[in-house]
Structures are given as C-alpha cells and as structure tokens.
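A.B. asks: quick one, what's the 3D model for this:
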Amino acid sequence: MDHELFPERVAWRTGPVITGHVVRLLEGYSRELRVGQPVLVAVLGTAGLFRVTLLLLASVLRAGAAGGARRRWTELRKGPEFLVTPLRLRDDTGVLCELEIHGHLPQSALEPRDHIQVTVRSQKDAGLAPRVEKIVNLTTGQLLTPRVPTVWSHLGPALLLQAVIGLLLVGGITAGIVLAT
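C.D. replies: Model (predicted):
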C-alpha cells in the first residue's frame, strides 16, 4: 500500500500513561496563551493604585516620574506564546498516536526509535491532541518535563509586586476607615 496516498490513521489516546517508540517529531509552531480579563483587571487595578501613590510621592519629593516602560493593555491581554511540537509515537499495541509537547525540550532529548513513556492529559479544546506532561526516555534514562510560560510569568514579577503592594494599600485604607468609624 502507498503510504503517500493512504497515510496511516493516527489515534489520540488519552492515557494517562502511554509507552511506545518515537516515530517522528513534527515541525513545531507557536500557540498563544490567553489571559483572562478579570485577572488582568485585578492585577492592573491594584498595580495602578501603587503607581499613583509612587507618582504622588515622587511629585512631593520632586524626584521625577516613577516607573519605566509600560506594556499596553493589548500586549498584556494577548498573553505569551509557547512552542507546540506534535509528537507521533507507536504504542506497545502498535497503534500510531499523536500527542502535543508544549514548551521547549533539548534538541537531542528525543530521537526516532527512542523507547519512551509519556504522561498525558487531555486539553480543554477537544479538537486538540492530548498534551504531554512528562516524558521518560527509557532509551537514555532521561526524565523530561516541558515548561510552558504562565500568565504570571507573562505579567512579570515587577507588575505582580506592584499589584501586591497596591492590594496592601487598599487593605490598609479600608482598615483605617473601618477603625475610624
């Protein structure tokens, strides 16, 4: 049978653990991680309160404007992009399975014909192949865990610190008002 005209059918096994041999790592592409609007509004609102406090303090002390380069709402809302690499493996029963690896792995971590054991989880979108959480390369003895950027790493430690301080300011003001009444 001609495999060009009649390609082998690919299955999506949901696991949780699949053992098999790597058939092929397909070309990776980027996918965007969405940031929820309520989370973004809460973080930017409390961080904005801290920035306003800093600006008032800076104007009183005549130290100049506080803060550095700010990212726009659309940039923060867009979210980080991460690498998605489709992986095809033939499991122990001979079924060809397609999975997705999210994040970066060392280039030599997986080679065709490597015997691997993967832990997978189905994705929220049912139209996507299961996502690989952990890979144990039984051929080389490596344990591989792909890392994906999160909403919190996208927002950055500076913005999150400002949001926490802003939240503390709101709590302090609220406590002062409650105690005063």
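
A.B. asks: all contacts plus neighbour counts: C-alpha atoms, from now on.
C.D. replies: Will do.

A.B. asks: how about the strands in this structure?
C.D. replies: 17-25, 29-32, 81-91, 96-102, 115-121, 131-137, 142-144 (DSSP state E).

A.B. asks: so can I have TSV of those strands showing mean neighbour count and distance to residue 64?
C.D. replies: TSV is the format used below for the strands of the chain (neighbours: other Cα atoms under 10 Å; distance: least, Cα to Cα, whole Å):
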stretch	mean neighbour count	distance to residue 64
strand 17-25	19	53
strand 29-32	12	37
strand 81-91	21	35
strand 96-102	23	43
strand 115-121	21	51
strand 131-137	21	48
strand 142-144	14	48
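
A.B. asks: second chain to compare with the first, below:
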Amino acid sequence: MDDIELHRERILRHVSPIITGRFVGFQASYTREVRIGRPLALAVFVTAGIAQLLAAIFRMRPARRSLKDLRKGPEFLVTPVRLRDDLGQTYEIEMHGQLPQSALHRGDLVQVRTQPQADPTLPVRLTQVVNLTTMQPLTPRIPTQWSHLGPALLLQAVVGLAVAGTLLAAWLG
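C.D. replies: Prediction:
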C-alpha cells in the first residue's frame, strides 16, 4: 500500500436535499453538453421551416439552423464543489453554471440546496447556495434549451405553427 492511499481524503456523496458545511473549494471545471430531445428539435425545425419557406417567398432572410445543430444543445460549465461538515466529512457536489468569484471563500459557512441528477453515478447538483457567513443567497445560471434555440427561431416556429394551423383549419372547414 502506498503512503498516498493512507492520506487520501474520502469524498462522500450526500443524499439529503440540504447540506450545511464549510466551503472547501472549487475543483477543475469542465463543460458538459445538454442534448435536446428529438421530438422537440423536430417540432421546432419543421414549424420554423414553414416560416422560412414563407420568408423565402417574400425574399426575407430567415434564421437557419440544421436539425443536427438544434439537437446538439447548449454547453454549460460544470464545477465540482467540495464542502466539509461539522464532523469533518468532505462532500462533493456539482455546480452547473457560474457564480461570481468573490461569492465564496475557503472556510465560509454555507447551506446548499441540492437535487439528484438523472445519471445516478453523478454527484448531486447544486441548485442554490446561501453563504451564511455573508448571508448572500446565490443561484448559478445555466443556459436552457430555450435560450439555445434562440428567440428568432422560436418566433419562426410560432409563425410556422400559426400558418400550418390556419391551412389545416381552411382545409378541414
């Protein structure tokens, strides 16, 4: 057995929704991609395509994106966060998105609200943190599916849906 293994800190997975402890620090960040479901991407793609067809008829420049680009989804920053409770046990949780650098300092007393992730092998996800040292509530912000699709494409999808609904109503009526 190596000396390194004797001194390796044991990192625990926490299961309750609220953790109170001291902020130990942030670990190295990395990015993770959120995939958008095929039905949603296909519905937006088709209905926006109807509006794009109308825009082409009236010689306007619509926003165009491929179905592959829509399915790819937004990337967001994942930062493992370590906390130590009163018993000296260290917990690792994941923070999705970003917080201001000055929001947390090593040794700050924090209360963290967590949520389990879809993949049970991943640590719980931080949804909100209250720095009890400064009494500052903090919520990391991450990109959503809707922000990834963008207002222009969503507006085109709504227009395309309205045109398709109108044509369907005229055809049935």
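
A.B. asks: format the strands of structure 1 as CSV; extra columns: distance to residue 49 of structure 1.
C.D. replies: CSV is the format used below for the strands of structure 1 (distance: least, Cα to Cα, whole Å):
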stretch, distance to residue 49 of structure 1
strand 17-25, 47
strand 29-32, 29
strand 81-91, 29
strand 96-102, 36
strand 115-121, 39
strand 131-137, 38
strand 142-144, 42
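
A.B. asks: so which of the ones you listed comes closest to residue 150 of structure 1?
C.D. replies: When the strands of structure 1 are compared for distance to residue 150 of structure 1 using Cα to Cα, the nearest one is strand 81-91, at 9.6 Å.

A.B. asks: ok, now which ones touch the counterpart of residue 8 of structure 1 in structure 2?
C.D. replies: Matched to structure 2 by TM-score structural alignment, residue 8 of structure 1 sits across from residue 9. Counting by Cα atoms under 8 Å, 6 or more residues apart in numbering, residue 9 of structure 2 makes contact with residue 90.

A.B. asks: now do residue 9 of structure 2 against residue 28 of structure 2, distance only.
C.D. replies: 17 Å (Cα to Cα, to the nearest Å).

A.B. asks: and for residue 121 of structure 2?
C.D. replies: Counting by Cα to Cα - residue 121 of structure 2 and residue 28 of structure 2 are separated by 19 Å.

A.B. asks: quick one: contacts for the spatially closest residue to residue 30 of structure 2 that is not a sequence neighbour?
C.D. replies: Spatially, and ignoring its direct neighbours in sequence, residue 30 of structure 2 is nearest to residue 78 (5.4 Å; Cα to Cα, 6 or more residues apart in numbering). By Cα under 8 Å, 6+ apart, residue 78 of structure 2 lies in contact with 29, 30, 31, 32, 94, 95, 96, 97.

A.B. asks: in structure 1, what residue corresponds to the fifth one?
C.D. replies: Taking TM-score structural alignment, residue 94 of structure 2 has residue 100 as its aligned residue in structure 1.

A.B. asks: okay, now the aligned partner of residue 154 of structure 1 in structure 2: neighbour count?
C.D. replies: Applying TM-score structural alignment, one finds that residue 154 of structure 1 aligns to residue 148 in structure 2. Residues lying near residue 148 of structure 2 (other Cα atoms under 10 Å) number 18.

A.B. asks: would you confirm that residue 148 of structure 2 contacts residue 74?
C.D. replies: Yes - applying Cα atoms under 8 Å, one finds residue 148 of structure 2 in contact with residue 74, separated by 5.6 Å.
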